[in-house]
Structure formats: C-alpha cells, structure tokens
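>>> Need the 3D shape of this:
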Amino acid sequence: MPDFLSAPSLLRDFITLFVVIDPIGTLPVFYYATQSVPERLHTRIALRAVLVATVVLFGFLLLGQVLLETLGLRLGAFQVAGGIVLMLFALTMIFGSPKSSQEIAEAESDHMSGAVFPLAMPSIASPGAMLAIVVLTDNHSNSIAEQSVTGAMLLLVMLITLGLLLLAPHLKRVIGATGANVISRIMGIILATIAVDAMVGGLEMMGVLALDG
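Take a look at the predicted model:
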C-alpha cells in the first residue's frame, strides 16, 4: 500500500483540513448570517454555503498554487491578507450591534446573501483553509494520486460541515438565543486570535519576522 494511503497519512490530512475549516466554529457564523432570515430558508442557505465553499476550495486544490506562482505572489503575503480579512470579520462578531432596520430589510429581500459572505467565505473557505489546501497538494512534491486523496478528505470534511449546519437550528433551540450570542462573541475572540496567528505566520514565511516560537 502506498504511504499516502496509510492510516497516519489519511488521518493527518483529515485532521489538518478539519482544524482549518473548523465545522464547529462555523456554527456561530451561521447563526449570525441567518439571524434575520426565516428558518424555512436555513437549509437552503446551508446547502449553498457549503457548495460555494467546496467549489472555492477545490478550485484552490486544482489551480491555487499555479495561480499564486503565475502572479508571483508569495504564500506568506496571501496568508497575511487572509488574516486581515478574518480579523475584520472577527471584530464584527465581537462588537457587532443588532442589525438596523435597513439591514434587516436587505436580508429579507436577499435571503441567500449570507450564504456567500460571511458563511462560505471567509468562514468555511477561510484563507487558512485555502493555504492548507495549496500546501497539502504541493504540485512539486505530490502526485496526482496523492492530491486526489487529499481531495477526498476535503470532501469528507465538507460533508461533516454540511451535517452540522443542517443541525444548527435544533442546536440553537437547545442553547437558546442568549447562548448563541455568547458563543458568537467567544468564537469572535478565537477567530481574532486565529487571524493574528495567520498574519504572524505569513510574516514569518516572508522573512519579515523571525520568531523562536
């Protein structure tokens, strides 16, 4: 059996993708994105968000490295930019005030807008997830077969993410609106920490910072 089909290799890819995509951490973002949307549409939003995120991540699996190298962009710069975007969204989760009547009206007129932003991107298909996909499928060191296995692990994680989002309304009834609000603030702080870590890691990759750990 090839090494990349061994249990440790498969587990490594799965855990890496599960951590960077973070299906559980996506739940507060889902609650935030659907707070002004009728519950009957939550399933459609979950399906569209996961579909969009899957297309984006598989696009990076196939073309991400080629695109970055063609444009002459460094992975570190991409990671820093992604960290900034994540930080901006994290701040809205932490300090965000209730939606204004205008925002609620816009949400009611376009129920699916939250499926793309912030749910599909940057929550599910986060910059960290995109970067992880590029690293795990490095064209210079991984064969087509190895990249296919990584793609299968990615698909598995996305199915888990979809399952959790479909269960989200039931989970919210258990924890209540107050609990969901508290979780959203806590996850916003965690997301801000992840954003800072992404920016620091990107700066290290570019040689701007040299930290010992």
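>>> contacts, neighbours, all on C-alpha from now
Fine.
>>> Determine the set of other helices and strands touching the longest helix belonging to the chain.
Longest helix in the chain, counting residues (DSSP state H): helix 144-205. On a contact count with 3 or more Cα pairs under 8 Å, 6 or more residues apart in numbering; DSSP states H and E, helix 144-205 meets helix 7-21, helix 23-33, helix 42-71, helix 75-95, helix 127-136.
>>> Not counting sequence-adjacent ones, nearest residue to Leu5?
Spatial nearest neighbour of Leu5, excluding adjacent residues (Cα to Cα, 6 or more residues apart in numbering): Val149 at 7.7 Å.
>>> Tell me how many other residues crowd that neighbour.
Counted with other Cα atoms under 10 Å, residues neighbouring Val149 total 17.
>>> same question, Leu171
So Leu171, with other Cα under 10 Å, has 14 neighbours.
>>> any idea how far it lies from Ala180?
As judged by Cα to Cα, to the nearest Å, Leu171 and Ala180 stand 9 Å apart.
>>> likewise Ala33?
12 Å.
>>> just Leu156 next, same as before
Distance from Leu156 to Ala180, by Cα to Cα: 26 Å.
>>> what about these two, which has more around it?
Set Leu156 next to Ala180 and count neighbours by other Cα under 10 Å: Ala180 wins out with 20 against 15.
>>> which ones are touching the more buried one?
By Cα atoms under 8 Å, 6 or more residues apart in numbering, the contact set of Ala180 is Pro28, Tyr31, Lys172.
>>> One more, please, to line up against the first structure:
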Amino acid sequence: MDFNLKEIAAAFMILFAVIDIIGNIPIVIDLRKKAGHIQSEKAAIVSGVLMVVFLFVGKSILGLIGVDVNSFAVAGSFILFFIALEMILGITLYKEDDSDPMTASVFPLAFPLIAGPGSLTTLLALRAEFNTENIIVGIILNVIFIYIVLKTSSKIEKLIGKNGINIIRKVFGVILLAIAVKLFATNIKALFV
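Next up is the predicted model:
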C-alpha cells in the first residue's frame, strides 16, 4: 500500500467539489420536508459503497463496451465542466424527477445526488492519476463529511445562511472548473499519443 497524503487530499477535495454536499443543503432540506425524515447513515453508506464499487468495476464495465479510461476521463471532464457552470452561474442544466418520500435516503439522495454521474466519472478519472488506496481514503473522508452535513443540515443552513451557501457553491464551482480543464488537458494528450 502506497498512502500519499497529497493524493488523499487531492482526491478528497476533487470529490468534495463534485459531490458539493454543502451546495446541496437546500435540496437536502427540501427532501427532508417532503419525506419527513432522511436516514443520514443509510444515505452516506449507500453512496460510499456505490463509489467504491464503481472505482473497482467501472473500468471493467468500460472495457466491455470498448471505452478506455482516458476517453472516459475526457468525457467526464465535460460533465464536470457543466456541473461547474451550474454552480457558478446558478443555472440548472439537468433536473431530477421528484422521488417517493419512502426512498428519499437512497434515491435521489445517495444516488444520483451524492454518487451521481459527476462523482462516478471523477472516480475513474482519478484512478487514471492516483493510487486506488488514496482514492478510497478520499471517498471515506467524504462519506464521513456527507454524514455530518446530512445530520446537521438544518443547523448549517441557519448558521451559514442562503448567501453563505451560494458563495461556497460558487467558490467550489470555480475550483471544479479548473479541475475539469486540467483533467481534459491531461487525458486528451494520452488519446493522441
């Protein structure tokens, strides 16, 4: 095992920006109102398991359909780019349907809000650059943070306020935009070598 603090920190920050659990607090609060209760533990664990499983079998699934990791990473960079634009400009390019309150902790909270197309694409892109064990630690740290945020979402909203959440969302949007550009530049070279 080759644990690297720099890689762990990078994997954590990239996933944190993509998952954007702070920016999703308004959605979490809305889901809580509709469902009456959200199982924070269930949502965090299911999303963590989905991310770890995809980290290991995602490449095999891609192999079955004849797509290499670099091509997937380039495609992923476009998804990250659009997610970043949503965060920065405050627009919605993709809207999820409302879910049944009984299953709100798993769908749409764990999937696709937390472990969605953006985070799953990011995991495969990270796998092309970082050691797997460092990515797993990054996932675990995010799951712990997600759990804390889900448990305390009402208090966080009161503490930070709507403007605070909007500012955090825009800052992480800019970081995510930079990550998308780097991901694109790194992997596009590999496709033409």
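>>> quick revisit: what about the helices and strands packed on helix 144-205 of structure 1, which gets the closest to Gly114 of structure 1?
helix 23-33 (5.1 Å; Cα to Cα).
>>> Quick check: the closest one compared with structure 2, mean distance?
Superposing on structure 2 and averaging over aligned pairs (mean Cα distance after the TM-score superposition for structure 1), helix 23-33 of structure 1 comes out at 4.2 Å.
>>> List the buried residues for that helix?
Pro23, Gly25, Thr26, Leu27, Pro28, Val29, Phe30, Tyr31, Tyr32, Ala33 (16 or more other Cα atoms under 10 Å).
>>> Next: stretch 95-107 of structure 1.
By neighbour count on 16+ other Cα under 10 Å, the buried set for stretch 95-107 of structure 1 is Ala107.
>>> How far off centre is that stretch?
23 Å (Cα atoms, centre = their mean, to the nearest Å).
>>> And for stretch 127-134 of structure 1?
What separates the centre of stretch 127-134 of structure 1 from the centre of its chain is 9 Å, taken as Cα atoms, centre = their mean.
>>> Who are the contact partners of the equivalent of Gly173 of structure 2 over in structure 1?
By TM-score structural alignment, Gly173 of structure 2 lines up with Gly188 in structure 1. Contact partners of Gly188 of structure 1, counting by Cα under 8 Å, 6+ apart, are Ala90, Leu91, Thr92, Met93, Ile94.
>>> most surrounded residue in the residues you listed?
Counting neighbours by other Cα under 10 Å, Ala90 comes out on top of the contacts of Gly188 of structure 1 with 25 neighbours.
>>> Am I right that it is in contact with Ile186?
No: using Cα atoms under 8 Å, Ala90 of structure 1 makes no contact with Ile186, being 9.9 Å away.
>>> Next up, the contacts around Ile189 of structure 1.
With contact taken as Cα under 8 Å, 6+ apart, Ile189 of structure 1 is in contact with Ala90, Ile94.
>>> How about Ile79 of structure 2?
Counting by Cα under 8 Å, 6+ apart, Ile79 of structure 2 has contacts Pro117, Gly118.
>>> could you redo the last one with a cut-off of 10 Å?
Listed by Cα atoms under 10 Å, 6 or more residues apart in numbering, the contact set of Ile79 of structure 2 reads Ala73, Leu85, Pro117, Gly118, Ser119, Thr121, Thr122, Ala180.
>>> can you check Leu113 of structure 2 too?
Residues near Leu113 of structure 2 by Cα under 10 Å, 6+ apart: Ile19, Asp20, Ile21, Asn24, Ile27, Val28, Ser47, Glu96, Val106, Phe107, Ser119.
>>> Please pull up the equivalent of Val74 of structure 2 in structure 1.
For Val74 of structure 2, the aligned position in structure 1 is Val80, judged by TM-score structural alignment.
>>> and the gap between the closest residue to its match other than its chain neighbours and Ile15 of structure 1?
Leaving out its chain neighbours, the residue that sits closest to Val80 of structure 1 by Cα to Cα, 6+ apart is Met199, at 4.2 Å. Here the criterion is Cα to Cα. By it, Met199 of structure 1 lies 22 Å from Ile15 of structure 1.
>>> Check Ala115 of structure 1 too.
The value you get for Ala115 of structure 1 to Ile15 of structure 1, if Cα to Cα is used, is 25 Å.
>>> Looking at those two, which is more packed in?
Ala115 (24 against 14).
>>> does the more buried one really touch Tyr31, like I thought?
No: counting by Cα atoms under 10 Å, Ala115 of structure 1 does not reach Tyr31; the two are 11.2 Å apart.
>>> Check the spacing between the closest residue to Phe4 of structure 1 other than its chain neighbours and Ala195 of structure 1 real quick.
Nearest non-adjacent residue to Phe4 of structure 1, counting by Cα to Cα, 6+ apart: Glu146, 6.2 Å away. Separation of Glu146 of structure 1 from Ala195 of structure 1 (Cα to Cα) stands at 29 Å.
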